[in-house]
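Asks: I'll drop the sequence and a predicted model, then ask my questions.
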Amino acid sequence: MVGGLAGELLLGGVVLVGASVQRMSGIGFALLTAPVLAVLLGAEQGVLLCNCGSAVISAIGLATSWRQVRPGAMLPLIAAAGCSVPLGAWVAARLPEPQLLAVMGALVTVAVLVVLRGARMASLRGTGGAVAAGVASGFMNSAAGVGGPALSLYAVNAGWTVREFVPNAQCYGLLVNLFSLLARGTPRLSHPAWLAVAAALALGAVIGHWAGGRVPERRARTVVLLLALGGGATTLLKGLSML
């Protein structure tokens, strides 16, 4: 990572964008920040900070929407994710940096392309679909910091509306990212870097809340996915170049 004030400002800027998008749409922090944080901090620390930031911004959003969470629908998703998080942590701990960057980039790229297609699959419906999505999401969240696309695909196939998706995604994001942090530990940052991250999360929560009622949801989602696609492809290429 770039050192000094410039590095802290860059780190804060990345977290600010991700937090604003996540607060606005219920998803997007990991998709936007994971590839960039992996390049700035290294794959391991980047994923851990992504998990940490996702958990915090999800908790902020959940504080005002927890009554809209559907516990019955979330239980199989969260339970399945909890079972696959240790496997993702085990894989990530054993992959060298170049391979982990390449895997992260590939996972983000493929996941975004699948979500952009809005894939409809019978296997992602009902309890079985929730378990399959949870397993995939938990593994990807722990290994690469990006568990949202699998949840998004499940929500599309389950027929969830945006109003239903946002609070449930925040509940899921909080718990599964906590599982990932328990499995892999917390990020190691300097005190000034932590201050930059904390300030960015707080400001991003305010901006995202303000923008939530003003930015068309479909347009914002498309922009997020296209930016995530670019970040995933860049991370994949960086990892391959280091092999």
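Replies: Received it, and whenever you're ready, just let me know what you need.

Asks: only C-alpha atoms for contact and neighbour calcs from this point on.
Replies: Noted.

Asks: for Ala119, helix, strand, or coil?
Replies: coil (DSSP: H, G, I helix; E, B strand; the rest coil).

Asks: residue contacts, it?
Replies: Leu153 (Cα atoms under 8 Å, 6 or more residues apart in numbering).

Asks: distance of it relative to Tyr154?
Replies: Per Cα to Cα, to the nearest Å, Ala119 is found 10 Å from Tyr154.

Asks: ok, now Leu203?
Replies: 30 Å.

Asks: more neighbours, those two?
Replies: Neighbour count, other Cα atoms under 10 Å: between Leu203 and Tyr154, Tyr154 has more, with 26 against 17.

Asks: for that one, which non-adjacent residue is closest in space?
Replies: Leu124 (5.6 Å; Cα to Cα, 6 or more residues apart in numbering).

Asks: so what's the residue count around that neighbour?
Replies: 22.

Asks: then Leu243?
Replies: 10.

Asks: Pro96 is in contact with that one, correct?
Replies: No. With contact defined as Cα atoms under 8 Å, Leu243 does not reach Pro96; the gap is 9.6 Å.

Asks: give the buried residues for the strand or helix carrying Glu8.
Replies: Per DSSP states H and E, Glu8 falls inside helix 4-25. By 16 or more other Cα atoms under 10 Å, the buried positions in helix 4-25 come out as 8-25.

Asks: which residues are in contact with the following helix or strand past it?
Replies: Moving toward the C-terminus from helix 4-25, the next helix or strand (DSSP H and E) is helix 29-41. Helix 29-41 is contacted by residues 1-2, 11, 14-15, 17-19, 21-22, 43-47, 49-51, 53-54, 101, 104-105, 108, 144-148, 224-225, 227-228, 231-232, 234-235 when judged by Cα under 8 Å, 6+ apart.

Asks: what distance do you get for Trp160 to Cys83?
Replies: 24 Å.

Asks: ok, Leu31 next?
Replies: Where Cys83 is concerned, Leu31 sits at a distance of 22 Å (Cα to Cα).

Asks: now swap in Leu77 and tell me
Replies: Leu77 is 10 Å from Cys83, by Cα to Cα.

Asks: next, the angle from the helix or strand where Asn157 lies to helix 29-41.
Replies: Using DSSP H and E, Asn157 sits within helix 148-158. Using axes from the mean of the first three to the mean of the last three Cα atoms, to 10 degrees, the inter-axis angle of helix 148-158 relative to helix 29-41 is 170 degrees.

Asks: next up, a second structure to put side by side with the first:
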Amino acid sequence: MTAELALLPLSVMAGALTQRVTGIGFALVCAPLLVLVAGPFDGVLLANLLGLLVSAVVLAAHWRETQWRKGLLLAVPAVLAIPPGAWVARTVEAPQLMVVIGLTVIVALGAVVLSERARVLRGRGGAVVAGGASGFMNVTAGVGGPALVLYAVSTGWEHRRFVATFQLFSILTNTLSLVAKGGLPQISTAALLVSLLGLGLGLAGGQRLARRVDHELARHLAIGLALVGAAFTVVKGVLTW
């Protein structure tokens, strides 16, 4: 646990920096390690809380590009999917849930990697599927972005408008995920403090890098980090099954 706690602020910092630079990627980078440190339930709850804070900061920088109607269209099916997702998060045993969360992240990342060729989510139907899948994955695994990235690529959504609208969607779904699962995560004071420290450092660093770093490179780095963390989460769940 000591080693995992030492890595926690670095993971959160990397996630916050990635989201500030690219608009997405916070949970993809750090949710697997948060689950390792705090367990599958509170780890995802912590990812929801920190993701809410990150999205609020990024939205403040991009609010002029926000497409409010499209964001709400995606949010409605997400809201409907959150209660059953919260029930799954509460009722499935911890080791099994860790395996499910880890595999969910891996599958979601695979969808993102293939999204340039998988133009399958189009129109209102695509928005319903993407929003619902994102809401369910957000409350169970803390990772709601991949489904919306797939939708954005499928519909040719302009990147800056997608980034801004995604922050609005993320704020809504993370807030509802926290409410649906009973509030704040039950974690140690040390874990919370180092998480907030990493969050602040990541956002500050991302602010400086936002206009300099190639977005595609940052995206590939986020995917690589999340795959490693998800793999360790699956292994730990299997070993403690």
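Replies: That came in fine, so what should we check first? The shown structure was predicted, so the numbers you read here are calculated from the model rather than taken from an experiment.

Asks: helices or strands next to the helix holding Asn157 of the first structure in the packing?
Replies: Judged by 3 or more Cα pairs under 8 Å, 6 or more residues apart in numbering; DSSP states H and E, helix 148-158 of the first structure is in contact with helix 97-117, helix 126-144, helix 162-184.

Asks: most packed of those helices?
Replies: Highest mean neighbour count among these (mean count of other Cα atoms under 10 Å): helix 126-144, with a mean of 25.

Asks: name the helices or strands packed onto that helix?
Replies: Going by 3+ Cα pairs under 8 Å, 6+ apart, helix 126-144 of the first structure lies up against helix 43-62, helix 71-94, helix 97-117, helix 148-158, helix 162-184.

Asks: could you dump those helices to TSV with distance to Pro216 of the first structure?
Replies: Shown next, in TSV, are these (distance: least, Cα to Cα, whole Å):
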stretch	distance to Pro216 of the first structure
helix 43-62	19
helix 71-94	27
helix 97-117	17
helix 148-158	18
helix 162-184	12
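
Asks: among those, which is nearest Gly239 of the first structure?
Replies: helix 97-117 (4.3 Å; Cα to Cα).

Asks: contacts for the helix holding Glu8 of the first structure, please.
Replies: 1, 27-30, 32-33, 36-37, 40, 53-54, 57-58, 61, 166, 192-193, 196-197, 199-201, 203-212, 217, 221, 224.

Asks: try stretch 49-65 of the second structure
Replies: Under Cα under 8 Å, 6+ apart, the answer for stretch 49-65 of the second structure is 16, 19-20, 23, 26-27, 160-161, 163-165, 167-168, 170-171, 174-175, 178, 184, 196, 199, 203.

Asks: quick one: distance of that stretch to the chain centre.
Replies: Distance, stretch centre to chain centre, for stretch 49-65 of the second structure: 13 Å (Cα atoms, centre = their mean, to the nearest Å).

Asks: relative to the first structure, which residues correspond to that stretch?
Replies: Counting by TM-score structural alignment, stretch 49-65 of the second structure falls onto residues 52-68 of the first structure.

Asks: just stretch 29-39 of the second structure next, same as before
Replies: Counting by TM-score structural alignment, stretch 29-39 of the second structure corresponds to 32-42 in the first structure.

Asks: count the neighbours of Leu203 of the second structure for me.
Replies: Using other Cα under 10 Å: Leu203 of the second structure sits among 25 other residues.

Asks: okay, it and Val12 of the second structure: tell me how far apart.
Replies: 10 Å.

Asks: tell me which residue is most central in the first structure.
Replies: Central residue of the first structure (Cα atoms, centre = their mean): Ala30, 2.7 Å from the mean position.

Asks: Leu87 of the first structure: which of the helices and strands packed on helix 148-158 of the first structure is closest?
Replies: So among these, helix 126-144 is nearest, using Cα to Cα, at 6.4 Å.

Asks: the second structure: matching residues for that closest one?
Replies: Residue span in the second structure matched to helix 126-144 of the first structure, by TM-score structural alignment: 123-141.

Asks: by how much does that stretch deviate from the first structure on average?
Replies: Following superposition, stretch 123-141 of the second structure is found to deviate from the first structure by 0.6 Å on average (mean Cα distance after the TM-score superposition for the first structure).

Asks: which part of the second structure matches the longest helix along the first structure?
Replies: The single longest helix within the first structure, with elements called by DSSP state H, is helix 217-242. Matched against the second structure by TM-score structural alignment, helix 217-242 of the first structure falls on residues 215-240.

Asks: may I see the buried residues of that stretch?
Replies: Buried-residue list, stretch 215-240 of the second structure, by 16+ other Cα under 10 Å: 218-219, 221-223, 225-227, 229-237.

Asks: now do that stretch: distance to the chain's middle.
Replies: Using Cα atoms, centre = their mean, the offset of stretch 215-240 of the second structure from its chain centre is 12 Å.

Asks: what's the answer for stretch 133-148 of the first structure, then?
Replies: Per Cα atoms, centre = their mean, the centroid offset for stretch 133-148 of the first structure relative to its chain is 8 Å.

Asks: please apply the same query to stretch 25-34 of the first structure.
Replies: 5 Å.

Asks: how far does it stretch from start to finish?
Replies: 17 Å.
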